[in-house]
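**Student:** Kindly generate the corresponding structure for this input.
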Amino acid sequence: MGLRILLIVNLHKANASRLMHDIQSILETKGHSIYLCPFEGKPEIFPNGGYDIAFTLGGDGTVLYASRCLAPLSIPIFPINIGTLGFIAAVHPEQWEQVFDQWLNGTVSVSKRLMLAVELWREGDLLDTRYCLNDAVISASGIAKIIRLDVRTGSADLGPFRADGLIIATPTGSTAYSVAAGGPILDPELEAIIINPICPFTLSNRPMVIPAHEQVIVEVEREQRSNVLLTVDGQEVIQLKEGDKIIMQRASFLASIIASDRKVFYKVLRTKLNWSGGPDA
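**Tutor:** Okay, the predicted model is just below:
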């Protein structure tokens, strides 16, 4: 019996349209039902329906978008990389058919990734809930403007933070914005959360790693000198107000990403960081 397969395609990538139609033709020949979700820029419409698997054609950003939409539905993601070298999208366009057959036979790895639920509370009311695979960032809307945040976990008060912003990252997101801001690199399948201040006013404010079962609670203090933004996975932006409370905690579901296991992660890490491991290191 054929599968219901969704193709999420970033048309900004070179050869994306051609590859989309090639994959569609091959899969339909094999008896699968194909549903197309091509987009340029920011995706606006997500097709309804139950799918057995979703292919992404793009880079890591396309996988982030797909994860927010599909992980709550327990739909696995098959990430074909037609972008630059990425940490998540690991299937080469020339190898997708072989890897897909391996998935059907149960002989390819499926990486289970922690996601965060990000709740926005205002004056005691829950206004919005978003999900992220990489990170949630609270920052000033202007350039190099310090904001004041009160930060605590479910079990400890971390006190006031004065910084350009704050990154709350998953292990998957540890190699994204967080590492550029001096944060640690975590194994992508760890269950932990990174709290990483961006350019803190107090040098003793350093990145922290806490257990994934903890909540991270951030309150926007009063009398800010700049507008404050919440950015989810670098793709969704929400304007915050003074007194807003953001509660971040592990989501009730994991993202299932095919052929993007720890072995792939460390291979990409060595390449991106130029780890030679030899006498010339």
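**Student:** all contacts plus neighbour counts: C-alpha atoms, from now on.
**Tutor:** OK.
**Student:** Quick check: T107 vs V118, distance?
**Tutor:** 34 Å (Cα to Cα, to the nearest Å).
**Student:** Between those two, which has more neighbouring residues?
**Tutor:** V118 (24 against 11; other Cα atoms under 10 Å).
**Student:** check contacts around the residue nearest to that one when sequence neighbours are not counted.
**Tutor:** Distances taken as Cα to Cα, 6 or more residues apart in numbering put M248 closest to V118, at 4.6 Å, once the chain neighbours are dropped. Going by Cα atoms under 8 Å, 6 or more residues apart in numbering, M248 touches 116-119, 215-217.
**Student:** Here is the second sequence; please produce its structure so I can put it next to the first one:
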Amino acid sequence: MSERCFPRFPDRDIVKLIVETRTETPLDTAPISVSRVLVFANGEKPQAVELADRISETLTAENISVFRMSLGQNVAEEISLDTIDMVVSLGGDGTVLTCARAIAEYDIPILAVNLGQFGFITEIRQDEWYDAFHAFLSGNVGVSRRLMIEVRLFRDEVCIATCTGLNEMVVAATGISKIVNLTASTSRGRLGSYRADGLLVATPTGSTAYSAAAGGPILHPDLDAMILNPICPFTLSNRTLVMPGHEVVRIQVDHSQRTDVVMTVDGQEAHALKADDVIEVRRSHHRAGIIESDRRSFYEVLRSKLHWSGGR
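**Tutor:** Okay, here's the model as predicted:
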């Protein structure tokens, strides 16, 4: 959506224009059948293992088949994911990011339970999991279908790596106080050159993560958009750019780049870059389905986690 003002439009039309850019999933009040649940726990957190035990015992008593996985295991090799109806993620936002990438192609809703320090994606507290589970089964809460990105790394015009991310893709120097030289373009033309600590492309979900720390805007997670955000640019004129979700972003490492550069996706998957490498970022065909909380909205989470107005 253009950033221009529309003074001749009545306020109600402006509001309508903004609302229509969202990609919400309508609330389905029909009961949902769940017979096979995958519990995806951060095994490094003792409370996650304990809660996984309780969840397994409770759901098994309700005649629901429960499967267990921990971080570091290859989910696709261990379990037939096309038979799973729901994933329960136990940990922090990092656990959800790992889980979302692992099951991206299967369109399985994720009940994200927060056991971490911050928990922006994980809106559900550990003492709320049972009520949240049954609220979903009853059709009383919706699923937020979050935009994911597909990242391709090209070297000598050959794709050498493909990644999927829920938060962001970052290109940055590996050394301290090192600057990277990058050129960014879209399918509509060249955007410009950047001398900065790095450059990131974030999703609406990722807008509250690294991008926010780098001064970027916060987007509602249901928006269909991407953020191009320079990290500490060596200029006063570079600003964050919000683009429609269908855009394709290409970032090229300058041929004169001498210091080491790395590309990371969701802060968890890394690839070393060379001069003239090209990174292509586009909207993935898959989306992450995050089951919403019936106790707090995205705006309430913003207020409490970021302490807006004192967090009240």
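**Student:** Would you mind reporting the TM-score between them?
**Tutor:** In this superposition the chains share a TM-score of 0.93, using TM-score structural alignment, normalised by the length of the first structure; 276 aligned residues with a Cα RMSD of 1.9 Å.
**Student:** burial measure for S252 of the first structure, as a count.
**Tutor:** Around S252 of the first structure there are 11 residues (other Cα under 10 Å).
**Student:** what do we get in the second structure for it?
**Tutor:** Taking TM-score structural alignment, S252 of the first structure has H285 as its aligned residue in the second structure.
**Student:** which residues touch its match?
**Tutor:** Contacts of H285 of the second structure by Cα under 8 Å, 6+ apart are M148.
**Student:** cool, Y51 of the first structure as well?
**Tutor:** 3-6, 75.
**Student:** My read is that R225 of the first structure contacts I147, right?
**Tutor:** Yes. If you go by Cα atoms under 8 Å, R225 of the first structure and I147 touch, sitting 7.1 Å apart.
**Student:** Please say which of the two ends up with more neighbours.
**Tutor:** Neighbours per residue, other Cα under 10 Å: of R225 of the first structure and I147, the larger number sits with I147, 26 against 12.
**Student:** For whichever residue in the second structure pairs up with A90 of the first structure, give its distance to V301 of the second structure.
**Tutor:** Alignment note: A90 of the first structure maps to E123 in the second structure; criterion TM-score structural alignment. Note on E123 of the second structure: its distance to V301 of the second structure, by Cα to Cα, is 7 Å.
**Student:** Give me the more crowded residue out of these two.
**Tutor:** Per other Cα under 10 Å, whichever of E123 of the second structure and V301 has more neighbours is E123, with 25 against 18.
**Student:** contacting residues for that one?
**Tutor:** Going by Cα under 8 Å, 6+ apart, E123 of the second structure touches 112-114, 292-293, 296, 301.
**Student:** Recalculate using a threshold of 7 Å.
**Tutor:** 112-114, 293 (Cα atoms under 7 Å, 6 or more residues apart in numbering).
**Student:** Likewise for G83 of the first structure?
**Tutor:** Per Cα under 7 Å, 6+ apart, neighbours of G83 of the first structure: 13, 58-59.
**Student:** Considering those residues, which are maintained in the second structure?
**Tutor:** Contacts from those that recur in the second structure, judged by both residues aligned by TM-score structural alignment, their matches' Cα atoms under 7 Å, are 58-59.
**Student:** Read off where stretch 118-132 of the first structure ends up in the second structure.
**Tutor:** With TM-score structural alignment as the criterion, stretch 118-132 of the first structure aligns to 151-165.
**Student:** What residues sit buried inside the matching stretch?
**Tutor:** Buried residues in stretch 151-165 of the second structure, counted by 16 or more other Cα atoms under 10 Å: 151-154, 163-165.
**Student:** How about stretch 230-246 of the first structure?
**Tutor:** Within stretch 230-246 of the first structure, judged by 16+ other Cα under 10 Å, the buried ones are 230-234, 240-246.
**Student:** Repeat that for stretch 267-281 of the first structure.
**Tutor:** In stretch 267-281 of the first structure, counting by 16+ other Cα under 10 Å, buried: 268-269.
**Student:** Could you work out the end-to-end span of that stretch for me?
**Tutor:** OK, stretch 267-281 of the first structure end separation, Cα to Cα: 16 Å.
**Student:** which residues are contacting it?
**Tutor:** Contacts of stretch 267-281 of the first structure (Cα under 7 Å, 6+ apart): F87.
**Student:** Just say helix, strand or coil for T271 of the first structure.
**Tutor:** helix (DSSP: H, G, I helix; E, B strand; the rest coil).
**Student:** Which position in the second structure pairs with it?
**Tutor:** In the second structure, the residue matched to T271 of the first structure (TM-score structural alignment) is S304.
**Student:** now that match: how far from F120 of the second structure?
**Tutor:** With distances taken as Cα to Cα, S304 of the second structure is found 10 Å from F120 of the second structure.
**Student:** Distance from stretch 108-122 of the first structure to the middle of the chain?
**Tutor:** Distance of stretch 108-122 of the first structure from its chain centroid, counting by Cα atoms, centre = their mean, to the nearest Å, is 8 Å.
**Student:** What is the burial count for D13 of the second structure?
**Tutor:** 12.
**Student:** Which residue in the first structure aligns with it?
**Tutor:** By TM-score structural alignment, D13 of the second structure lines up with nothing at all.
**Student:** Spell out the secondary structure type for D13 of the second structure.
**Tutor:** Note that with three-state DSSP, the state of D13 of the second structure is helix.
**Student:** what's the average distance of the host helix or strand of Y130 of the second structure to the first structure?
**Tutor:** Y130 of the second structure belongs to helix 129-137 when elements are defined using DSSP states H and E. Its aligned residues in the first structure lie a mean 1.1 Å from helix 129-137 of the second structure after superposition (mean Cα distance after the TM-score superposition for the first structure).
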